[in-house]
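S.K.: Take this sequence and fold it.
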Amino acid sequence: MSSRKNKELFEAICFFGKKAVIKEMRYSEFEAVLDGVVGVSELANKTVNAAYLKINHSLQVHSIVTFTIEFNERGFADEDWNIPLRHLADNAGPGPDLGAGPIRLACRSQCSVSWYQRELWEPSQDGVNHFVLLKDAVKRNKLGLIVDDLGFDEIPTLSPPPAPEVPVISETVEVPTLTATSEEDINARLEAQAKEFQKQVDQLVQRQKQTLHGLEEKYKDEIDQVKRAMRNETQTYRHQAQELEQQANHNKVLLEKIQSRNTRLERDHIQLADQAETQKAQYDELKDEYLGLLRNQRSNENEESEKVVELKEQLTLKSVEIDDLKDDVTSQKAMVSELQAKIASFEQQNQQVSESSSEEIENLRSLLSDKQSEAAALAAKVTQLEANVEKLTAQLESSQSEGLEHVQQLKKSESENKKLQENSKSAEFKLQEANRALAALTTKYEGIKQELSEVEAAEASSTDLFDKMESLELVFVAYHAGAGHISLPARQLEDYLEKPLVFAAQKCSVTLGQYKSWLLHYDNPECGECHVPVKRIDAPSDFQAGVNDRCTKHRVDNGNVAMFRKTS
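M.R.: The predicted structure is shown next:
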């Protein structure tokens, strides 16, 4: 910082090692490190404790802010680091006296802005005294700060004149006695010296006042202009911040609507895809069923036609056999009638020749018995042929009944074929309906794809907005119970809008589930079993589920484990 104004203070940054100050730089150099212009190679891949100092022109510490900062592998500072060091120093509490009265100190245990408390560290006065290290580093003046030889407050003080040397002549010293005249002369000289010193002091004070007045008059216009410009710039930034905040709120609402619409569209898309898969599965099942029915119908028709052909052939064979048997029966009946006619003729001849000789009678009797035996054999054969005819007639009747059954089965198969044809027609109709439903689903899917593209375009526009806010280096502040105020750069705003409680839990150094349990306890501090009021725990890191949200009766017993309150 420039030292043109006498009342201005120098600003410096000191980085600590384990037991000493390892690096010093002016605040302007530190701003270049924060902007990513230069890096600090010796601090690469480290998280170090540092101190922001305000130093007067007598090389005395005026203010200290202790903070931590992280450097990456190339020695550049963390891009998300945004602690307002000057504001913390101007609003800091009292600290130890380092030579110019109590300093202003901002540290972890003494911070005016609570949400920056975890970014600070606590200096020590035992063992390694960080205040002494800072005081010695300032006195060494490695930064080449311009020091005033005589400060404004260094006003000369009056001192009495030196006492006259009294010569020692002997062991006994004779003290001269002062007369009244000598005492008056000494008092007069002392008064004259006092007046002269007072006159010099008055002249010096007057000169300093004139100098200060001249400096104030000289820089008054510039200071007023700077103040007006800063007020105007602050007002402009405030308006821009309000507009961006309104736009961010509007975009947040729009983003929530888009997200809900996107969720709804995705759900509809999944449902439509499921419906399409179901319709496709039904279509495949109907198609397979239709093809199976056609195959079964054709196989049944072929089997029935083969059975009908076989039955016809069997009926033809049976009818041929029956005709042959009928011919045999007819021929046998003719033979029987012929034999009966012969027997009747033989009987007539027997009666006619009864009167002939006995020898002839015996011959005729023997011949008659032979003929009678032949007639009995023929009668038996006729009886057998009649039985065969009856048997063949029964077989023919059974064949005819089987033929009737096959005819009925054929009729039944024809009705089944008609049903199969009707089922095939209904299956074709269902296939047509499935095709129409599939076409409708395809159209709806195209609409959903178009809506998704519109949603992606809207998200891209919101991303452009976040990039614009990030280019303006805007920082947003959100408040959460237990976590206090959380400062968020623009690049983290989108993540915060999606999961705000995760940021709050990280700020409190607890998990998301622990933070939610603590929120329930913080909003309603009572026992989770009997609803008896219990003591409220203000810090999420001090909260234990099952212990702090239960009364003494229902509290979870942790055995011999003693619970201690966590400290910063």
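S.K.: From now on I want contacts and neighbour counts done on CA atoms only, so please keep to that.
M.R.: Fine.
S.K.: Thought residue 452 was touching residue 262, still the case?
M.R.: Yes: contact criterion Cα atoms under 8 Å: residue 262 and residue 452 qualify, at 7.0 Å.
S.K.: list residues touching both of these two?
M.R.: Taking Cα atoms under 8 Å, 6 or more residues apart in numbering as the contact rule, residue 262 and residue 452 touch no residue in common.
S.K.: Could you report the neighbour count for residue 89?
M.R.: When neighbours are defined as other Cα atoms under 10 Å, residue 89 has 24 of them.
S.K.: Next one: it relative to residue 197, how far apart?
M.R.: Distance check for residue 89 against residue 197: by Cα to Cα, to the nearest Å, it reads 40 Å.
S.K.: Likewise for residue 309?
M.R.: To residue 197, residue 309 is 153 Å away according to Cα to Cα.
S.K.: try residue 203
M.R.: Relative to residue 197, and taking Cα to Cα, residue 203 is found at 10 Å.
S.K.: The two: which has the busier surroundings?
M.R.: residue 197 (16 against 12).
S.K.: Please give the structure of this sequence too, so both can be compared:
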Amino acid sequence: MGQGTITEAVMFFDQNHVVKEMMYPEFEAVLDGVVTISDFRNQLVNAAFVEIDGQLMIRAAVLFTIDFDEQGNADKDWNIPLQHLVYAAGLGPDLGAGPIKLACRSQCPVSWHQAQMWDPDMSPDANHLHSLKRAAESNSLGILIDRSYVPPVPVASITAPTLSEPPMLDDDVPTLDAALDFEEPAPAQAAVDEGELENRLSKKFQAAHRNKVANLIKQQRLQIATLKNRFKEEMVQRNRLFQQQQEKLKAELESQRTEMEAQQRQNTTLKQTMKQQLDEFRRSREELTRQLQNIEHDEGQDIASLKAQYEAEMAERLQAATAELQEQVEVRDVEMAYRNELDGQMQEELEELRAKVEEYSLRQSEDVLEDLSHKGVVFVAYHPGVGHITIPLRDIPKYMNHTMSYVSGKCFVSEEIYNQWLRHYESPNCDARTADGSRCGTRLDRVDSPGMYTEGHSNHCEKHRGMSAVEVVKAARQQR
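M.R.: Below is the predicted model:
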């Protein structure tokens, strides 16, 4: 029997819950601007185009996004061929009626529509596809159920009968013969060989098991692809947030630096002003001293009192001016110290923020690597001298941070010897220096194993093997 009438519908999500459902013709009216959806004003909504059969089972799903304006009108430029995507979509999880056809961001048959698609959350506690299944089964759209449709009995769920005890089947359930697609044997064929029957049943069960395993593998690949896309989007968002915070802190630092430079210029101006005033006081004092000398010459008896009065007055004025300027300089120095301290604090905050972002990125990367390791992913690397090596998850940080040290440890040699051997392996020529300072360059037999490499022997030709650099130079000069 067929799968019955197919109903096309559109369901809208709020996080992982279906909040609104409508038939596809109603959705076309929304796209044409005939109907508005006030609940989605100024929102970018995740939606799903689904095909539902007469038994309220989902057969296909296309996960897309659509934008609504301030009045609740759909984006006029939105144009995704939903029905074409269903036709070209790949297989997805089994929602009760076999693997559905699924089109999403990680599994989009038309690449230029990928930006307007989204990936479902397939975790047990928040599964978008299960929400679609529950919404279809609730039948809020009032789909007519096809009562005449009898779903096929999965071959994997049929238990093979024994010859002594035939299975008891209801009238409404397909018999074993119907499930296996062969007619009831004639009376003349009643004595069918039991081994042949078991062999046919075994092939049917094996085919059903292979299909089930293949569907599980496809579902796991889809889930891994969605997790990778989500991780990339989170990292892009984190990096964008970090860049914004970094730009903000840089702007604040630049502002503080500008203010500090202005304070420094102001302090320099004050010091110059104080110096000018001190020079003026000095000149005035010299002038008054000359006047006192003249007065002393004219009026000897009043010199002492005038001199004392002058010195006291000058000392008082000089002390007052000096104290005022000194106080201004101290205030500026305190402000500069505060600015420097605030600048240091902001630098520390910037470093802490950068460290937190790096730590979060490392933690996210470790979580993804651990998840991939649990799913059976093996990390393999190739290096000369050791070949392909399998790297355990716990050694990934060590391998990333100290690659050469890790590889040399696998070769049972030191990192220095491994690097010397690697240079010889890549260029097996004599490294000895001639009298003019150039390399000998004689072609050598390559040593394929780092453990068999000996510096001064494996990288020198027969002529220079065992000779020091001084001896090589002397031998070259003698040959001349």
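S.K.: After superposition, what's the TM-score here?
M.R.: Here the TM-score for the pair of chains, by TM-score structural alignment, normalised by the length of the second structure, is 0.33; 184 aligned residues with a Cα RMSD of 4.7 Å.
S.K.: So residue 54 of the first structure lies in a strand, does it not?
M.R.: Yes: when DSSP: H, G, I helix; E, B strand; the rest coil is applied, residue 54 of the first structure is found to be in a strand.
S.K.: Which secondary structure elements does the longest helix along the second structure sit against?
M.R.: Secondary structure of the second structure per DSSP state H: the longest helix is helix 194-298. Packing partners of helix 194-298 of the second structure (3 or more Cα pairs under 8 Å, 6 or more residues apart in numbering; DSSP states H and E): strand 90-94, helix 303-374.
S.K.: Need those in a markdown table (columns: mean neighbour count and distance to residue 247 of the second structure).
M.R.: Shown next, in a markdown table, are those (neighbours: other Cα atoms under 10 Å; distance: least, Cα to Cα, whole Å):
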| stretch | mean neighbour count | distance to residue 247 of the second structure |
| --- | --- | --- |
| strand 90-94 | 20 | 43 |
| helix 303-374 | 14 | 10 |
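S.K.: closest to residue 416 of the second structure out of those?
M.R.: helix 303-374 (29.2 Å; Cα to Cα).
S.K.: Checking residue 307 of the first structure next. Helix, strand or coil?
M.R.: helix.
S.K.: what's the neighbour count on residue 49 of the first structure?
M.R.: 20.
S.K.: for residue 249 of the second structure, same thing?
M.R.: If we define neighbours as other Cα under 10 Å, then residue 249 of the second structure has 16 of them.
S.K.: Contacts only, for it.
M.R.: Neighbours of residue 249 of the second structure in contact, by Cα under 8 Å, 6+ apart: 346, 350.
S.K.: Quickly note the distance from it to residue 25 of the second structure.
M.R.: According to Cα to Cα, residue 249 of the second structure and residue 25 of the second structure sit 52 Å apart.
S.K.: Dump the helices and strands packed on helix 194-298 of the second structure into a markdown table; add distance to residue 129 of the second structure as well.
M.R.: Output for those, formatted as a markdown table (distance: least, Cα to Cα, whole Å):
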| stretch | distance to residue 129 of the second structure |
| --- | --- |
| strand 90-94 | 9 |
| helix 303-374 | 22 |
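S.K.: Between those, which one is closest to residue 197 of the second structure.
M.R.: Comparison of these against residue 197 of the second structure by Cα to Cα identifies strand 90-94 as nearest, at 29.7 Å.
S.K.: what angle separates that closest one from helix 194-298?
M.R.: Per axes from the mean of the first three to the mean of the last three Cα atoms, to 10 degrees, the angle that strand 90-94 of the second structure makes with helix 194-298 is 100 degrees.
S.K.: Strand 90-94 of the second structure - contacts with which helices or strands?
M.R.: Using 3+ Cα pairs under 8 Å, 6+ apart: strand 90-94 of the second structure touches strand 99-103, helix 194-298.
S.K.: Point out the most buried one among the ones you listed.
M.R.: Between these, the one whose residues have the most neighbours on average, counting mean count of other Cα atoms under 10 Å, is strand 99-103 (a mean of 24).
S.K.: what comes into contact with it?
M.R.: When contacts are defined by Cα under 8 Å, 6+ apart, strand 99-103 of the second structure is touched by residues 58-63, 85-86, 89-94, 109, 215.
S.K.: at 6 Å instead, please
M.R.: Contacting residues not belonging to strand 99-103 of the second structure are listed as 59, 60, 61, 62, 89, 90, 91, 92, 93 [Cα atoms under 6 Å, 6 or more residues apart in numbering].
S.K.: Would you convert those residues into TSV that also reports distance to residue 327 of the second structure?
M.R.: Formatted as TSV, the contacts of strand 99-103 of the second structure follow (distance: Cα to Cα, whole Å):
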residue	distance to residue 327 of the second structure
59	84
60	81
61	78
62	75
89	80
90	80
91	81
92	79
93	79
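S.K.: tell me which of those residues is nearest to residue 277 of the second structure?
M.R.: Looking across the contacts of strand 99-103 of the second structure and measuring by Cα to Cα, the closest to residue 277 of the second structure is residue 62, at 83.7 Å.
S.K.: From residue 229 of the second structure, how far out is residue 215 of the second structure?
M.R.: Distance, residue 215 of the second structure to residue 229 of the second structure, using Cα to Cα: 21 Å.
S.K.: Could you do residue 135 of the second structure as well?
M.R.: Residue 135 of the second structure sits 26 Å away from residue 229 of the second structure, going by Cα to Cα.
S.K.: do the same with residue 307 of the second structure
M.R.: With Cα to Cα as the criterion, residue 307 of the second structure and residue 229 of the second structure are 92 Å apart.
S.K.: Which parts of the first structure are helices?
M.R.: 27-34, 85-90, 130-140, 180-352, 358-471, 493-498, 500-507, 512-523.
S.K.: Report the buried residues of the first one.
M.R.: Buried residues in helix 27-34 of the first structure, counted by 16 or more other Cα atoms under 10 Å: 27, 29, 30, 33, 34.
S.K.: returning to what we had before: tell me which of the helices of the first structure sits nearest to residue 11 of the first structure.
M.R.: The closest of the helices of the first structure to residue 11 of the first structure is helix 27-34. By Cα to Cα, the value is 5.5 Å.
S.K.: Now the helices of the first structure in JSON lines, please, with extra columns for distance to residue 66 of the first structure.
M.R.: JSON lines is the format used below for the helices of the first structure (distance: least, Cα to Cα, whole Å):
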{"stretch": "helix 27-34", "distance to residue 66 of the first structure": "14"}
{"stretch": "helix 85-90", "distance to residue 66 of the first structure": "9"}
{"stretch": "helix 130-140", "distance to residue 66 of the first structure": "10"}
{"stretch": "helix 180-352", "distance to residue 66 of the first structure": "28"}
{"stretch": "helix 358-471", "distance to residue 66 of the first structure": "28"}
{"stretch": "helix 493-498", "distance to residue 66 of the first structure": "28"}
{"stretch": "helix 500-507", "distance to residue 66 of the first structure": "20"}
{"stretch": "helix 512-523", "distance to residue 66 of the first structure": "29"}
